[in-house]
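Novice: curious how this folds, go ahead:
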Amino acid sequence: MTGDRRIVASNLRALREIRKVAQEELAVRSGIDRSYISDLENEKYAISVDKLGNLAEALGVETWEMLHPATAARLRESKQA
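Specialist: This next block holds a predicted model:
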């Protein structure tokens, strides 16, 4: 499970940073507490499917992109290009 948490944490942080969305703003958009978002980014918790969907919608991506191991790397590469 730790690998899955790491993937979600990395993708969540990368998506949020690339879209220039603060944790506070993402919390409002998704209806999820800001401290929980921070804990997710720090791999403290595993996320439920419902909350993962809320975050994906708030960030404008498909839910599967939050789970795909290559999402963060792809986003970082596209940002550098």
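
Novice: only C-alpha atoms for contact and neighbour calcs from this point on.
Specialist: Fine.

Novice: buried residues in the helix or strand in which Leu15 is found?
Specialist: Assigned by DSSP states H and E, Leu15 belongs to helix 2-18. Residues of helix 2-18 classed as buried: 5-16 (neighbour count, 16 or more other Cα atoms under 10 Å).

Novice: need the max-distance pair from those residues.
Specialist: Arg5 and Arg16 (16.2 Å; Cα to Cα).

Novice: name the residues that touch stretch 18-37?
Specialist: 16, 38, 51, 54-55, 57-59, 75-76, 79 (Cα atoms under 8 Å, 6 or more residues apart in numbering).

Novice: next, the structure of the following sequence, for comparison with the previous one:
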Amino acid sequence: MVDIDYNVVEIHIIPGGFRVGEHKNIRLKLARVQKDLSQEQLAEAVGVTRQTIGLIEAGNYNPTIRLCIAICRVLGTTLNDIFWEEEE
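Specialist: The predicted structure follows:
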């Protein structure tokens, strides 16, 4: 059993202020690994680059709803399973 914290939040200090809420998408990475897919294989299946999948997993890219749906179809999951953020 793997214990994963789905509520990872990073604060990035940038000149002139800060940005809160960069959520790493651990659920996407876990679902991808469980399907035995590399970032490149998932990217090819949904029509994006490997870098895009990496950015989504790192929390540095906000995918369109169409891309979210495509990813969920390939992974056999729902939008809630992968992309829904729980409120505290």
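
Novice: and the two most separated of the contacts of stretch 18-37 of structure 1?
Specialist: Farthest pair in these, by Cα to Cα: Lys51 and Lys79, 26.3 Å.

Novice: rewinding a little: let me know the closest of the buried residues of helix 2-18 of structure 1 to Glu65 of structure 1.
Specialist: Nearest to Glu65 of structure 1, judged by Cα to Cα, of the buried residues of helix 2-18 of structure 1 is Asn11 at 7.9 Å.

Novice: thinking that closest one is in contact with Met66, fair?
Specialist: Yes. Judged on Cα atoms under 8 Å, Asn11 of structure 1 makes contact with Met66 at a distance of 5.7 Å.

Novice: top helix in structure 2 by residue count?
Specialist: The helix that spans the most residues within structure 2, counting by DSSP state H, is helix 65-75.

Novice: which of the residues in the very next helix or strand once past it are buried?
Specialist: Downstream of helix 65-75 of structure 2, the first helix or strand assigned by DSSP H and E is helix 79-83. Within helix 79-83 of structure 2, the residues that count as buried by 16+ other Cα under 10 Å are 82-83.
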